[in-house]
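# Please work out how this folds:
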Amino acid sequence: MKSFIPLEPAQPPAAQAPAFALWQLGFRPFYLLASAFAALSIALWAVQFAGWLPGAYLRGPMWHAHEMLFGFTLAVIVGFLFTAVRNWSGRPTPAGLPLAALVALWVAGRILVLTPFAWTAAVVNAAFPLACAVALARPLVAAGHRRNYFFVGLLLLLAGAALAFHLSALGVIEVPAWLGIQVALDVLLFIMAVMAGRVIPMFTNNGISGAGATRHALVEKIALGSVLGLLLVDASGLPPAVGSTVAMLAALAHLARWLLWRPWKAPANTLVLVLHVAYAWIPVHLALRALALHGLAPASLAIHALTVGAAGGLIIGMMVRTARGHTARVLRADQVDTACFVLVLLAALIRVLLPLVSPAHTVAAALFSGAFWSLGFGLYAVRYWPVLTRQRLDGKPG
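Below is the predicted model of the structure:
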């Protein structure tokens, strides 16, 4: 593997003891808790399935979908945005007590859905993305960083989707609870598409000599515009034929976008390779979604191609990269990092491809996929606990 030059000086003075730094920057607590939750959620899913939590407000597939989106994935997005916006704007994002309060709100949401306190769970789970949107807006507005205002809007949209989900589950509104999940999935897809388009070509060219990753303006517009089109189709309830057409157009656009990034160059660098492999699941998701709308493939496979393949792969890749880069460590995947990447990739391959070729093995695929997912993120939590809780190696704040 090709070595990288660290972003910061590699070591602090020898006499400097590591200080507790969990609350210094958003990626630290949210990455740590999200990875631990990703590992434990499979066990909680088993406890639910066994009927050992009869008083839980959310149960079954709805709990699983809600927690993977508004629990695990949202925590990682918030941790990433708090860290990135501080760099983009030059202004502070939540740290210390305000950051701890937001983390406590997130933890409360994870606990409350397992209790009978349905209304409290609804309020808390809608309040978390709303509070994070406000916290994100302050540095962006102060710096006049209009280019990234849309992230605030997306967090507000996620807050609305969470509220709609809970109000439907409580019988307050006559809208399918799954609509809130689908809107959140579309928002997640758009966030991943935007951020991947910013970082993957850059990381490819910076990390691999002569890679030549490029972007094409028309392809970018079609790729991002088609995802917004899917969001509008889902929110407005247009016929499946419309959604299928938009999804297939999006699949072709994202495939073209990915090829412009020269993915065949990515094996030269593991930290780049994992992001390319993860992004490849986006056109797979979109193609499966188009087929599912015609009844030619199970909708669950399209969902898991997005959540396990694309989101899981991009999340584990960016969590390793961010944790290393923002703690002044060498930007190079070690054997433990690579094991995390492989385990999450195996989880996606088993969960999507095995049921696709052999539907009779769907249950076995879900079980083995869950085991690999838990191992991958559990290994990250153990490996990066000391990294995320101690100060940077160069002693700088953050």
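# CA atoms for contacts and neighbours, from now on please.
Will do.
# Find the residue at the geometric middle of the protein.
Geometric centre of the chain, nearest residue: residue 73, 4.2 Å, by Cα atoms, centre = their mean.
# can you pull the contacts of that one?
When contacts are counted by Cα atoms under 8 Å, 6 or more residues apart in numbering, residue 73 touches 34, 311.
# Kindly recompute the last result at 10 Å.
30-31, 34-35, 38, 67, 188, 307, 311-312, 315 (Cα atoms under 10 Å, 6 or more residues apart in numbering).
# What ranges does this structure have for its helices?
Listed in chain order, the helices of the chain (DSSP state H) span residues 27-49, 60-66, 74-89, 96-112, 118-143, 149-169, 177-207, 217-236, 240-260, 270-293, 299-304, 312-325, 335-357, 362-389.
# Also this sequence, please, to line up against the first:
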Amino acid sequence: MKPDSLPIFEQVKAAAQVPKGIPLLRLGFRPFYIGGALFAALVVPLWVAIFLGSAQLAPNASPLLWHAHEMLFGFAVAIIVGFLMTAGKAWTGLATPRGPALGALALLWLAARVASVVGPYALYAVLDMALLPLVAAVLVNILLRSRNHRNLPLALILALLASANLAFHLAVMGVLQVPAITPLYAGLALIVMIESVMAGRVIPAFTMAVTPGLKLVAVVWIERVTLGASALGLALWVFAPASIVGLVVLALASALHVRRLLRWQPAVTLKRPILWILHASYAWIPVGLALLALAQTGLVPVSAGVHALAVGATGGLIIGMVTRTARGHTGRPLIASKAEVLAYALVMSAAVLRVLLPLVAPSLYGYALVGAAAAWSAAFVIYLWMFTPWLMSTRLDGKDG
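Sure thing, here's the model as predicted:
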């Protein structure tokens, strides 16, 4: 049957499936996954070289603040934006930015990254603060129009992330009299909360989908207590002095996350790398919370907990999701190749080297940094090598998106 002989609604449906515009700008995950992965591969080794005195670079903020900020609001936010602008379309059936509009958002993100090292600080701050409010507005718009109220808290967290970013820039410029590291800790805490919410939806669903007969039923009140304890514990860590209360709440949150993970039956995923990486990465959340609890007493440095959450949980969940979602949205099977499995192992190795090795062998700290940076960068280089051609090409099934 010719397209023009189909009923009108079928013609409209068929027309909607026809690819439009250059592939790179058809859906949010495409440019932001490439940009985020490239940034991750380049910036972490650069930071370690600066820290060890092997490279000279004078970013607008101090090198330490620049590193922490750019990994959160450069790398992690790029992936979050790409994911939400892709998932938002799937959740609502409504269009998210594409073509020139998507390209403008990606260029805005890139301009802020460049300005962080070569531009005046005011320009950097303005460019950097613009992206999250725009994306939050897009997400709120399509969620309200589709009456998808369930996902509105994610838009709220984006707005809170934007507020933390604003507070950081104001602190660096001396307008806000708080330590500049505090809003960065707040940003990490918000990202961990996004991960906790989304993991509770996708990890058990993905696990059940590939395990015949497995039923994972969430206990609503326990889920709420887990998320509530996590939010309270992270808030105490960010905003309150170290105390026994902070230790207890963070330790409780850690234990609740362990219970949550065990209920998801991680052992059944061992032969499915594209799934076990999500379980393994999620396990770093209770590790990070436990280390932050110990840091309340001074037994371990705060940086151990920070990097457990930032490298192990955030980095691991990102490498797992950017492979899985990119495969799905380019029409490819959800089966990880050997190269992807190697990337997964490298990110987990980077977390072990950065978090655990300095705790057990402080004298090897420099080697731990170099090894972790090399493993991290290699993982994202593998991703770029494998996925960039796919992300710049039409879906295998010829559909739009």
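# hmm, back to that, so which of the helices of the first structure comes closest to residue 396 of the first structure?
For the helices of the first structure, proximity to residue 396 of the first structure was assessed by Cα to Cα; helix 312-325 is nearest, at 12.5 Å.
# So which of the contacts of residue 73 of the first structure is the closest to residue 326 of the first structure?
The shortest gap between residue 326 of the first structure and any of the contacts of residue 73 of the first structure belongs to residue 31, at 12.6 Å (Cα to Cα).
# Look up the closest residue to that closest one, ignoring the ones flanking it.
residue 76 (5.8 Å; Cα to Cα, 6 or more residues apart in numbering).
# go on, residue 133 of the first structure?
With Cα to Cα, 6+ apart as the criterion, residue 133 of the first structure has its nearest non-adjacent residue at 5.0 Å, and that residue is residue 152.
# Output the residue interval of the first structure matched by stretch 317-326 of the second structure.
Stretch 317-326 of the second structure lines up with residues 314-323 of the first structure when matched by TM-score structural alignment.
# what residue of the second structure matches up with the residue nearest to the centre of the first structure?
When the second structure is aligned by TM-score structural alignment, residue 73 of the first structure is paired with residue 76.
# okay if I get the helices of the first structure as a markdown table plus mean neighbour count?
What follows is the helices of the first structure, written out as a markdown table (neighbours: other Cα atoms under 10 Å):
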| stretch | mean neighbour count |
| --- | --- |
| helix 27-49 | 21 |
| helix 60-66 | 16 |
| helix 74-89 | 20 |
| helix 96-112 | 17 |
| helix 118-143 | 20 |
| helix 149-169 | 21 |
| helix 177-207 | 19 |
| helix 217-236 | 17 |
| helix 240-260 | 20 |
| helix 270-293 | 24 |
| helix 299-304 | 19 |
| helix 312-325 | 22 |
| helix 335-357 | 20 |
| helix 362-389 | 20 |
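# Take those helices and write them to a markdown table, including distance to residue 18 of the first structure.
Output for those, formatted as a markdown table (distance: least, Cα to Cα, whole Å):
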| stretch | distance to residue 18 of the first structure |
| --- | --- |
| helix 27-49 | 15 |
| helix 60-66 | 37 |
| helix 74-89 | 21 |
| helix 96-112 | 17 |
| helix 118-143 | 28 |
| helix 149-169 | 34 |
| helix 177-207 | 29 |
| helix 217-236 | 43 |
| helix 240-260 | 41 |
| helix 270-293 | 26 |
| helix 299-304 | 40 |
| helix 312-325 | 16 |
| helix 335-357 | 22 |
| helix 362-389 | 9 |
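# mean deviation (superposed) between stretch 124-143 of the first structure and the second structure, please.
Taken over the aligned residues, the distance from stretch 124-143 of the first structure to the second structure averages 1.2 Å (mean Cα distance after the TM-score superposition for the first structure).
# Where in the second structure does that stretch align, residue-wise?
On the second structure, the counterpart of stretch 124-143 of the first structure by TM-score structural alignment is residues 127-146.
# for the closest residue to residue 230 of the second structure other than its chain neighbours, what are its contacts?
Once its chain neighbours are removed from consideration, residue 230 of the second structure has its nearest residue in residue 253; the separation is 5.1 Å (Cα to Cα, 6+ apart). Under the criterion of Cα under 10 Å, 6+ apart, the neighbours of residue 253 of the second structure are 225-234, 247, 259, 285-286, 289-290, 293.
# Cool, thanks, talk later.
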